[in-house]
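In: After the sequence you'll find the predicted model.
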Amino acid sequence: MRKLSVLLLGLLVLTSCKWKENDQQSQAVKVSAGSIDHIENFNSDFISPRNIEVWLPEDYDHGKKYASLYMMDGQMLFDSTTTWNRQEWGVDETMHQLVSKEEIKKTIVIAIGNAGASRHAEYFPQKPFEALPQQLQDSLLDLKGDNRLFAEKVYSDDFLKFLVKELIPFIEKNYFVKQNDRYIAGSSMGGLISWYAVCEYPEVFDGAACLSTHWPGNFDTENNPIPEAFLAYLDSNLPPPGHHKFYFDYGTETLDAMYEPYQKKVDSLMQAHGYTGANWKTEKFEGADHSENSWKKRLKIPLRFLLKE
């Protein structure tokens, strides 16, 4: 088991480094459907500057109001020619198809670049982290060299302040969007920060899509208290069912092979809190791995669930 953990840990470190490298290159993103507004180095009082891409549907009309979808790991969403692994989510094509067929409401997408090497610290839900035993917190933050998950202390609460206090007001000042129709989505660590955002700011976000949610938090599958800390937080902070929607999923290959036992516990908690098929959905995808190609193939499912008229 330890050998597997080390292998997976190495994969995450490699991925983080590539994301950082890609962020520094700041290549121009192109889309095949709709249009992109590129905002270079959006400044913040809470986090480091980062690039923002705003995707607009082809029929974007100043006389209408649109829903807004905030998506994590913005570098990986639109254009595979600019990504480190030459994969993408295909957000522009999928959104265009669903909007054109009127399968979802008219929506703009705000793609938020990640923090490269600090991605883990930025996306790891802070309050559950701080509820862990102090010795475990210190050991996670103390890892050195190739075994280091966190480039700095966890600061996801500041990342959410950036979203709520800076980015959302900017978007709602400069784009024609509704102020009560906001959603958030991400994969892996981005899945963690997405459900955390809704729980921390239920008055701001109406729903979250969490693909391949990285419930272990690290790569230990034995005697790991992190998933239980997430469950305890959710149990105390999950918004009451009715207004909010949550989508979860997982595959069965590579990193996703770890997730099913944890997701089943989350599913039981959702049921205990009164969530039903109307406002919560969990999907399992046999043979799907932990990659943008896999998320691209199934992106229509969470989008239909969150954004259905």
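Out: Yes, it's here. Numbers count the residues shown, from 1 in each chain.

In: For the rest of this, base every contact and every neighbour count on C-alpha atoms.
Out: Fine.

In: In the stretch 151-300 of the chain, what residue spans correspond to strands?
Out: For the stretch 151-300 of the chain, strands defined by DSSP state E, counting those that start in this stretch occupy the ranges 177-187, 207-211, 245-251, 280-285.

In: dropping in the other structure now:
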Amino acid sequence: MPKRSGNGDSVIRVHYDAGWGRRITLRGSKPPLAWSTGLEATWTQGHVWTYVWPKSSGVLEFKPLLDDRAWSVGGNYHLRAGSTVDVYPFFGPPVGTLHKVHDFHSPQLDNRRTLVISLPPSYEENPLKRYPVLYMHDGQNAFEDATSFTGVSWGADRTSHSLVAQGRMDEVIIVGVYNTGNARVFEYTPGPPNGRMGGADLYGRFLIETVKPWVDGNYRTLPGREDTALMGSSLGGLVSFYLGRRRPDVFSKVACLSSSFMWNGSELIREVATSPERVPVKFYIDAGTRRDPLTPTQHMKEALESRGYVQGKDLSYYEHKGGQHHESSWAERVHRPLSYLFPWESSGGRATE
């Protein structure tokens, strides 16, 4: 995100290793920039291309190009008067990659599972960039039809890459955390452990104490709470909401699709409605209108609004007409939470040390 420039000038810093003999140019909405022809930025140490002009230029819309021929992928960028904006572009195809890690051990739950990590399109092309991270429950359903429980995945990676190309969301790393079959209900439900239920706190410790440090240590992440999110559906939506409320020091945004808010007599809804505390977390909640927990989701929306959450600001509520409790419905609308949690220009990747 843009930050205030110390000397009052407006500054663009494009972080990109263009390679020997190549250059970064800028085109934009105000002179001396134009959309028809680019002006070359100045290369500085660390492969930072800088362009400066007085803050009297006002608000500027601009885009970097490679050799003044290849436009950067995604939307236009914006520069406020007197601010500095850091841009981490890429110019290749908007296609990412999947990494799988098998037999990942949880000391908290004493079991093993697979992690599947969706890396964004620029990850290999622009090693100067770091990324927000979205942790998804039921990870086998997140990306691949072949591993999905129903044979249909959310396609969250493909949707996110498409949204990036359209300039509707920032690039993110998505970590799909597989469930463990018979232990799923235990891991995704709050409350004191009781047989097959109530292990959400242990599962949360697994994510926070084991998975997140491993991801942050092995990938170029932005590890702060403002760049860390949770998303899930059904019981995965329930545990997302539960962990988001209890650990706002780790997670700042949460997406809950078709969530089982009726769990344990709608305990979480009552908790939100009666709690004096307003947790500083952005929530996306939704449900379909066919055989889905629409009424409990409506009640959760009302509870959040009673605590001061505002639709379009720190709350996004959506009813999917005809939507059902199925991966195909979640795939149809996954673009909504992705673009809400990580809108274009909401997180600037920092240069590596």
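Out: Structure's in. What do you need? Quantities reported herein were computed from a predicted structural model and do not represent experimental measurements.

In: Pick the most buried one from the strands of the stretch 151-300 of structure 1.
Out: Neighbour counts (mean count of other C-alpha atoms under 10 Å) averaged over each of the strands of the stretch 151-300 of structure 1 peak at strand 207-211, with a mean of 29.

In: That one vs structure 2, average distance?
Out: Taken over the aligned residues, the distance from strand 207-211 of structure 1 to structure 2 averages 0.5 Å (mean C-alpha distance after the TM-score superposition for structure 1).

In: looking at structure 1, which residue lies furthest from center?
Out: No residue in structure 1 has its C-alpha farther from the mean C-alpha position than residue 63, which lies at 30.1 Å (C-alpha atoms, centre = their mean).

In: Map that one across to structure 2 for me.
Out: When structure 2 is aligned by TM-score structural alignment, the residue opposite residue 63 of structure 1 is residue 128.

In: What residue in structure 2 is paired with residue 201 of structure 1?
Out: Match for residue 201 of structure 1 (TM-score structural alignment): residue 247.

In: And the strands of the stretch 151-300 of structure 1: which comes nearest residue 274 of structure 1?
Out: When these are ranked by proximity to residue 274 of structure 1, the top entry is strand 280-285, at 9.8 Å, counting by C-alpha to C-alpha.

In: which residues in structure 2 does that closest one align to?
Out: In the comparison with structure 2, strand 280-285 of structure 1 aligns to the range 315-320 (TM-score structural alignment).

In: Adding distance to residue 193 of structure 1 as columns, could you present the strands of the stretch 151-300 of structure 1 in JSON lines?
Out: Listed next are the strands of the stretch 151-300 of structure 1 as JSON lines, based on distance: least, C-alpha to C-alpha, whole Å:
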{"stretch": "strand 177-187", "distance to residue 193 of structure 1": "8"}
{"stretch": "strand 207-211", "distance to residue 193 of structure 1": "9"}
{"stretch": "strand 245-251", "distance to residue 193 of structure 1": "13"}
{"stretch": "strand 280-285", "distance to residue 193 of structure 1": "17"}
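
In: all helices for the stretch 151-300 of structure 2, in order.
Out: 156-165, 184-188, 200-205, 212-218, 235-246, 263-274, 294-306 (DSSP state H, counting those that start in this stretch).

In: and residue 25 of structure 2, which of these is closest to it?
Out: The closest of these to residue 25 of structure 2 is helix 156-165. By C-alpha to C-alpha, the value is 19.7 Å.

In: That closest one maps to which residues in structure 1?
Out: Mapping helix 156-165 of structure 2 onto structure 1 (TM-score structural alignment) gives residues 91-100.

In: The matching stretch vs structure 2, average offset?
Out: With the two structures superposed, stretch 91-100 of structure 1 lies on average 1.0 Å from its match in structure 2, counting by mean C-alpha distance after the TM-score superposition for structure 1.

In: And the contacts of stretch 169-183 of structure 1?
Out: Stretch 169-183 of structure 1 is contacted by residues 62-70, 108, 204-208, 306 when judged by C-alpha atoms under 8 Å, 6 or more residues apart in numbering.

In: For it, measure first residue to last.
Out: Using C-alpha to C-alpha, to the nearest Å, the end-to-end distance of stretch 169-183 of structure 1 comes to 15 Å.

In: Figure out which of the helices of the stretch 151-300 of structure 2 is closest to residue 106 of structure 2.
Out: Comparing those by their distance to residue 106 of structure 2 (C-alpha to C-alpha), the top pick is helix 200-205, with 8.9 Å.

In: Now residue 203 of structure 2: closest residue in space, sequence neighbours ignored.
Out: Distance criterion C-alpha to C-alpha, 6 or more residues apart in numbering; nearest residue to residue 203 of structure 2, sequence neighbours excluded, is residue 187 at 5.4 Å.

In: my bad, residue 178 of structure 2
Out: Leaving out its chain neighbours, the residue that sits closest to residue 178 of structure 2 by C-alpha to C-alpha, 6+ apart is residue 139, at 4.2 Å.

In: circling back: matching the residue nearest to residue 203 of structure 2 against structure 1, which residue comes up?
Out: Counting by TM-score structural alignment, residue 187 of structure 2 corresponds to residue 122 in structure 1.

In: Tell me how far the residue nearest to residue 178 of structure 2 lies from residue 42 of structure 2.
Out: Counting by C-alpha to C-alpha, the gap from residue 139 of structure 2 to residue 42 of structure 2 is 43 Å.

In: if we can go back for a sec, and the aligned partner of the residue nearest to residue 178 of structure 2 in structure 1, what does it touch?
Out: With TM-score structural alignment as the criterion, the equivalent of residue 139 of structure 2 in structure 1 is residue 74. Each residue near residue 74 of structure 1 by C-alpha under 8 Å, 6+ apart is listed here: 52-53, 111-114.

In: give me every residue that touches the aligned residue in structure 1 for residue 337 of structure 2.
Out: Using TM-score structural alignment as the criterion, residue 337 of structure 2 maps onto residue 302 of structure 1. The contact partners of residue 302 of structure 1, taken as C-alpha under 8 Å, 6+ apart, are 209, 247.

In: ok, now how distant is residue 302 of structure 1 from residue 209 of structure 1?
Out: 6 Å.

In: Give the residues shared as contacts by the two.
Out: Joint contacts of residue 302 of structure 1 and residue 209 (C-alpha under 8 Å, 6+ apart) are residue 247.
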